[in-house]
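Student: Sequence first, then the predicted structure, then my questions.
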Amino acid sequence: MKITVSKLVFSLFLFSSIVLFSCDSPKVKVKDKKQPNILWIFAEDLSPFMGCYGDSINKNATPVIDKLASEGVLFKRAYTTAPVCSASRSALITGVMQTTTGTHNHRSSRTTDGEIVPEKLRINLPKEMKTVPELMRRAGYFTFNSGKDDYNFHYDRNALYDVGSDDNYKVGMNGWQGNKAKYSKSITKNTWNARKDKNQPWFGQIQIDGGKAHAKFVRKGEELAANDVPIPPYFPDIPSHRSAWTDHFNANRGADVNVETIVNQLKEDGELENTIIFFFSDHGSPTSLRHKQFCYEGGMLVPLIIKGDHPLLKSGSVRTDLVSLLDVAKTTLVMGKAELPTYLDGQDLFAASYKEQNYVIGARDRCDFTIDKIRTVVSKEYRYIKNYFPERPMMQAGYRDKKPIVKDFKKAFKEKKLTKYQEEHWFGERPHEELYNLKDDPHQIDNLAKKPEYADILLEHRTVLQNWIKETGDKGQSPEHSVQLKATYNLWKDRSQFKNATVNPEYKKFME
């Protein structure tokens, strides 16, 4: 049985006809001299702890990223669609919310490395839906991605990217399958330099380790020590948590070095002047248990800077409107003069018709073997969170359980060394709904959903979410298909995080 996106639900979501494309190889246009090169510098797991975002710890410590911002457009409130890699990346590369395409569960359409993904595990996009790289190829662009794809749908990588698939990725329809696959992050091979026609415009992605790099790339003498950074009140003040929290400030410093290397290579190759750079991340910090995989600001807020020689990219601009990474997809297509399918969810960030959004929606579903469902709405003043499994604590079994931050946290809980808030928040039942004033309560600790005086604001955000679910046909409202869930079980059943834990009851049928 093939798992596909329902065309009926999909068409209802569009409210308009879909632009149809031929399934043949892309027909390349004659190059328009005005077409710029477009580069996505795509950081993994990186919260914006940078000088240009007003971070006091890293003030003057991220000079290259700060310079990009001062010469381009800085978006203060850019949000991902999901606080985990594959769901976020699946949305960005299609320009469509992952809950609409059925790509919301982390690392679906996967199997063990080196195997062809069997038919029954494949999530397929509608034939008429094309990814951003495919649309850019149709517009005459040479395309590449140096680093991981991590898409939750079945695809032929050679249809997306002109170079790199055979050397660094599983051949053919597999694409990049998970964190065991080897992949390249070169900036001199299989990137813009691989073009046969050096006059052809290019659209590419270079993935950088971002938050996963910890202090690896920090400039000599600039690494922060654990006691240099205050720890937020939702974490216990213990060495492993201090170290993990500080790690992410160092990771931002290291990301600055990575960006510098890329910019210098563009300059050396004579490509910088005609290249528009988008710098952003897929979601927030991996070293904080409350960022990655959760729908608080830490997981959803990401850096976004756009810089280049373009009349709409006003140097030194700072925007505070709510934007989504879905807007990056459409803005890229517009700047590349590519075709614009009507199914795209985002906006062109610089269009004359651009309308500021009052709300941005985010979603978290199964992450690795941990089954959860969270939806969130952020507005100009508030963040609303809906927990669909409140009986499952924040610290339910997960992929990070072997890490000191988890082990030490559980030890502190058993030894009753946590504050009352920390005990209830991390180890107790979660509230069905959460509401936070982001200005007054940046750490999101005081849940206003419980206060009668905020009933109208709570209802407003709840209604926005309910309407969005109905209008988009949110596929996360139905349980994951047992075939996909069994595949996840098979991937994790022999790993210590799974077999030594009390896992979600949905897996019991596979254990009998």
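Tutor: Everything's here; your move.
Student: going forward, measure contacts and count neighbours with C-alpha atoms only.
Tutor: Noted.
Student: any idea how far residue 434 is from residue 290?
Tutor: 14 Å (Cα to Cα, to the nearest Å).
Student: Also residue 109?
Tutor: 27 Å.
Student: So which of those two has more stuff around it?
Tutor: Neighbour totals were compared for residue 109 and residue 290, and residue 109 leads with 26 against 19 (other Cα atoms under 10 Å).
Student: biggest helix in this structure by residues?
Tutor: helix 239-268 (DSSP state H).
Student: in that one, what's buried?
Tutor: 240-260, 262-263, 266 (16 or more other Cα atoms under 10 Å).
Student: Below is an additional structure, to be compared with the one above:
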Amino acid sequence: MHHSIICLLSLSLFSLTVSAEEKPNIILIISDDQGYADLSAMGIRDDVSTPNLDRLASEGTRFRHAYASSPICNTSRCGIITGVYQQRFGMQWYGGPGITEWENPTIAELLKKAGYTNGYVGKVHYGSPNGPGTRNFPLEHGFDEFFGSENPRIHYLIHNQDAIDAFDAARAKNPEPSNSWGMGPFRDGEKEVDIKGMSTEIFGDKARDFINRNHEKPFFLYLSFNAVHNFTHQLPQEYLDKNGLEHYGDWDPTAEPYLDWYYRSRRPNNPDGRAHYLGQLHYLDQEVGRLMDCVNALGIRENTLIIYMGDNGGSRPIYAENTPLRGSKFTLYEGGTRVPLIISQPGSLPEDRISDNVVSAFDLLPTMLSVAGEVVPEFADGIDLIPLLKGNKPELQHDVLHWKTADEWSVRQGDWKLHTVHGEGAAPVEKVELEQGVFLRNLRTDPSERINFAQQNSDILAKLEGFHQEWIATLPKSLSKVPSATEWAEAP
């Protein structure tokens, strides 16, 4: 890259500040509700084909023990953008103020201060309030450009105000609470715009446009897909016809109760459910490939760090697969929190590597700041993964990680995981498995979490419980509300 202004390198005892000429571009791609096994490079599922994600993995390091900070979307995304446990500012479940109460800078604000031009494309989901002028809106926490939606459930195919108006009119005849399907306009900056097309392709196109306009200076692109979130039946007719799939159809408020439709669309009731899910994964993978091709064509690939990560565990009700892990989104089983993670920068980082080190979404902030030559702030809960990726510290990983929702908590150290379940949570409405009790798991010998080692390992259980109590003592009271049963069903 060539820039009109060249800064001098300055070396201090504590940090190395990289000139604008040398700062690499950073692209963070987030998928939504993707299953742990739903990456063909994993070699777990024969029905999965993700050639472009596999290509990205071959150009970097793929992690098999990477974790989200939460088993649901909005809280995990709070953790990504801030680089800390979201419980530190009161967020542990749906509801709550998102990053409104976060007083430290976000990753975007830190990179902007370092000279980056920042763009946000896609789904925004932290909490409420979330519109223009609020801290939860991308232009208010460090991004220079934004195209996307603050609706946590974005319709894949319909993006205009007339559709929302028509749906709301129909729903008025059946006032059952429900989500508006995210049919409404996208935002281009603060302005609402109607647009035609499939959301995954639209977001991919807008991401490439941002790169094309900003590739001659350091940029940070946060590309947040809504794929493969429900409702995966919303596929282009061309794809349905080509693959022999029936048009399932959205909920009609005048025809039936919402939950009747909802459960019919989900596991195990939808015979095309897995095919719909894989269709959305196909479009997601396609757009990752187009983005990589764009970066290659501009000649900036070796100066661009690309990170791909899932926001939380795969949602089994929509036919995501987390094999061999137990559980689903909404729970603190491994299937609810362990996610795909790929980090790649050919020429600077080794390629075609697989890591079993325990890492977290928190680590993205210090890793990005490290490649940008910036000091990692003291508030960060993550670790800089660059020494691990370069092979300088092959044993680098988290010693202890924590998770907490309204009804569960868990802690992992090494192979051991303590998982406590003291409420039903989302399980009854979302139809996911959640066993009550106290469970000590060994994730090396029993990755599917079927054996409870608590009785014969009381000393390990006590140590892990002590870690949890020490961590809890550092947190404020949660600001998240506990949703009603209907809101659970509408959980984005």
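Tutor: Perfect, I can see it now. Here the structure is a predicted model, which means the values were calculated and not measured.
Student: what's the mean distance for the longest helix of structure 1 versus structure 2?
Tutor: Mean deviation of helix 239-268 of structure 1 from its aligned counterpart in structure 2 after superposition (mean Cα distance after the TM-score superposition for structure 1): 3.9 Å.
Student: Residue range in structure 2 corresponding to the helix or strand following that helix, please.
Tutor: For helix 239-268 of structure 1, the succeeding helix or strand toward the C-terminus, using DSSP states H and E, is strand 275-281. Using TM-score structural alignment, strand 275-281 of structure 1 lines up with residues 304-310 of structure 2.
Student: Stretch 88-98 of structure 1 too?
Tutor: Going by TM-score structural alignment: stretch 88-98 of structure 1 matches residues 76-86.
Student: centre of the chain versus that stretch, how much separation?
Tutor: Distance of stretch 76-86 of structure 2 from the chain centroid (Cα atoms, centre = their mean, to the nearest Å) equals 10 Å.
Student: now swap in stretch 140-158 of structure 1 and tell me
Tutor: 16 Å.
Student: buried ones in it?
Tutor: In stretch 140-158 of structure 1, counting by 16+ other Cα under 10 Å, buried: 140-155, 157-158.
Student: List the ones among the residues you listed that fall in helices.
Tutor: Reading helices off the buried residues of stretch 140-158 of structure 1 with DSSP H, I get 157, 158.
Student: Which residue, other than its chain neighbours, is closest to residue 329 of structure 2?
Tutor: The shortest distance from residue 329 of structure 2 to any non-neighbouring residue, by Cα to Cα, 6 or more residues apart in numbering, is to residue 336 (4.2 Å).
Student: how about the counterpart of the one you found in structure 1, what does it touch?
Tutor: Aligned counterpart of residue 336 of structure 2 in structure 1: residue 299 (TM-score structural alignment). Contact analysis of residue 299 of structure 1 by Cα atoms under 8 Å, 6 or more residues apart in numbering lists 47, 83, 283, 284, 285, 290, 291, 292, 293.
Student: how about the strands in the stretch 351-500 of structure 1?
Tutor: 360-364, 374-378, 382-387, 433-437 (DSSP state E, counting those that start in this stretch).
Student: For residue 202 of structure 1, give its distance to residue 158 of structure 1.
Tutor: 16 Å.
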